[in-house]
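**Q** predicted structure and sequence below. I'll ask about it afterward.
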Amino acid sequence: MVSRRPVRAMVALLALPLLAGLGYALRWRSNPSPCPYAQRHAIDLPRPVITRSRLRDVLKPRPGERLLEVGPGTGYYTGTVARAIEPAGTLHAVDVQSEMVEHLRTRMRQEGESNVEPVRGDARSLPYPDDTFDAAYLVLVLGEIPDRERALDELERVLKPDGRLVVGESLPDPHFVGFEGLRRRIEQRGLAFDARAGTRVGYFARFDASPAAESIDSVE
C-alpha cells in the first residue's frame, strides 16, 4: 500500500503560497493603501479589459482640454490621454507617492510628452480650486484611498459644471469597487451616469456633471 503522506505534504506545501497571498490580499483590502513603488513593475503589466483605447473611448478627451488623472502611478494611461488633448491641452497627474511622481516625470520626458504636469498630492485634498477641469479619471485607484467619500467629494468639486468623471475598476485587484456601489456614491454627488464599457469584472464608467440625455451600458 502506497503511503499518502508525501502527497498530502506536497499539497500542503503548494497551498501555503496561495493561502499567504489570499491573506495578504484580504489585509490589503481592509487597509487601503497605494501600490508600493517597489512593486511598480506589476502595474505596468497589460490590462486586457481596461485598455488604453477603451479608456480613451469612454473619457472622450478633446484637444485643448484641461484634464486630471488621480493616481497615475508609473503612467500606464497618461501618455495616451496626453496625446489626445494636444497641442493646447494639459493633463495634471496627481499621485500621493513622490517616487511615482518622479518616475512619471521621467517617463513623460522620455516619451516627449510636454503637456503632462506630474504633481504630488492627496486625492482627499486636491491642490486645485473649484471648477478647474473638463474631465477627471482614475483607474484601479479609488479602492486604495482610505477615505473614498472625501476623494469623490474632491473630484466633484474640481470638475467644471459640465465636466465628466471616469472610473476604471478590474479584478483581481483586491481593492475592486463594484459598479452598483460606485454609481450610487457618485450619483449622490449630483453626477449622472452616462456610459459604461468593459465586462462585469472589469469596466470603465463615465459620469457627467450635467445630466446626460441617454445612458449607455455596453458591458459584455
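**A** Right, received. Where do you want to start?
**Q** CA only for contacts and neighbour counts going forward, please
**A** Will do.
**Q** Arg105 should be in a strand, yeah?
**A** No - read with DSSP: H, G, I helix; E, B strand; the rest coil, Arg105 is helix and lies in no strand.
**Q** for it, give its distance to Pro72.
**A** Separation of Arg105 from Pro72 (C-alpha to C-alpha, to the nearest Å): 11 Å.
**Q** can you give me the strands in this structure?
**A** 66-70, 90-95, 116-120, 133-139, 159-170, 192-199, 202-208, 216-219 (DSSP state E).
**Q** then this one, side by side with the first:
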Amino acid sequence: MVSRRTVRAIAALLGLTVLAGLGYALRWRSNPSPCPYAQRHAINFPRPVITRSRLRDVLKPQPSERLLEVGPGTGYYTGMVARAIEPSGTLHAVDVQSEMVEHVRTRMRQEGNPNVEPIRGDARSLPYPDDTFDAAYLVLVLGEIPDQERALDELERVLKPDGRLVIGESLPDPHFVGFEGLRRRVEQRGLTFDARVGTRVGYFTRFDAGISDRSADSVE
C-alpha cells in the first residue's frame, strides 16, 4: 500500500512538472520562434481538428497551380498538397530552418513528390516577386513569427490578384492565434474572409484576394 507521504510527494512532483510546462509555454509565447529541429517529432503527431483533408477542402488546390507553403516543418501537409496539384503544379515550401528544409527535401524525394521546391527563407522577407502564387498557406506557423504583421504583408504581396490565403491554428499550440483578431488583421490588407472550418480552438480559414461582394461560409 502506498503511503500518504509517497502520494503527497508524487502530487508535488506532478504539480511542479505542470508549472514548469506552463512556464515554458509562456516564455515561448512571449518570445516567438519556430519549433527547434531537435523537437521535430512533436510536430508529426496526428492533428484531429486541422487535418490534411480539411486543409485540402479549404485550400482547394488545383492542377497546374503554383502554391506556397510557409513553415512546412517536417512536411506534414506538404506531400498531400503536392499530389493535389499534379501533374504540372509546383509547391514552394519555405522554412527559416535549414534542417527543416533538408528534411522536407529528403521526405518529398522518398514519397515521390518531385514538384516540391524546399527553400530556406524568412516569412518576413519572402524571396519572390509580387503576384507569384495562386495560393499560400501556413499551419501553426503565424504565431511563431516575431513580426506577424510583416509576414502578413509579405503573404499579401506574393499572392496573385485573385489568390487565396489559408491559415490554420489549433490549441494547445502556445503560439495559437485567435480567429477574430486574425480576420481583422488580414482584411486590413485587402483580402476578404471567405470560409472557415473547425472550432474556436482549432480551425482553417481562407481569405481571397479577388472577392469583394459575396457572403462567406463558416462551418463549425
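**A** Yes, it's here. Everything numeric here is computed off the predicted structure, so don't read it as measured data.
**Q** what's the TM between chain one and chain two?
**A** These two chains, once laid on top of each other, score a TM-score of 0.96 by TM-score structural alignment, normalised by the length of structure 1; 217 aligned residues with a C-alpha RMSD of 1.1 Å.
**Q** which one of Arg105 and Pro72 of structure 1 has more residues nearby?
**A** Set Arg105 of structure 1 next to Pro72 and count neighbours by other C-alpha atoms under 10 Å: Pro72 wins out with 24 against 21.
**Q** isn't that one right up against Val96?
**A** No - counting by C-alpha atoms under 8 Å, Val96 is not a contact partner of Pro72 of structure 1; they are 9.6 Å apart.
**Q** and the helices in structure 1?
**A** 5-30, 52-59, 78-84, 98-111, 148-158, 179-187 (DSSP state H).
**Q** for the ones you listed, give me a markdown table that also has distance to Asp134 of structure 1.
**A** Below are the helices of structure 1 laid out as a markdown table (distance: least, C-alpha to C-alpha, whole Å):
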| stretch | distance to Asp134 of structure 1 |
| --- | --- |
| helix 5-30 | 31 |
| helix 52-59 | 11 |
| helix 78-84 | 13 |
| helix 98-111 | 21 |
| helix 148-158 | 9 |
| helix 179-187 | 17 |
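**Q** neighbours of Pro63 of structure 1, how many?
**A** Neighbours around Pro63 of structure 1, by other C-alpha under 10 Å: 14.
**Q** how far away is it from Ser114 of structure 1?
**A** For Pro63 of structure 1 relative to Ser114 of structure 1 (C-alpha to C-alpha), the value is 14 Å.
**Q** and if you look at Arg54 of structure 1?
**A** Distance from Arg54 of structure 1 to Ser114 of structure 1, by C-alpha to C-alpha: 23 Å.
**Q** which one, of the helices of structure 1, ends up nearest to Pro172 of structure 1?
**A** Closest of the helices of structure 1 to Pro172 of structure 1 is helix 5-30, at 9.7 Å (criterion: C-alpha to C-alpha).
**Q** surely Thr74 of structure 1 touches Gln39?
**A** No - contact criterion C-alpha under 8 Å: Thr74 of structure 1 and Gln39 do not qualify, at 10.7 Å.
**Q** list the contacts for the residue most central in space within structure 2?
**A** Residue closest to the average C-alpha location in structure 2 (C-alpha atoms, centre = their mean): Val139, at 1.3 Å. Residues in contact with Val139 of structure 2 (C-alpha atoms under 8 Å, 6 or more residues apart in numbering) are Gly71, Pro72, Ile167, Gly168, Glu169.
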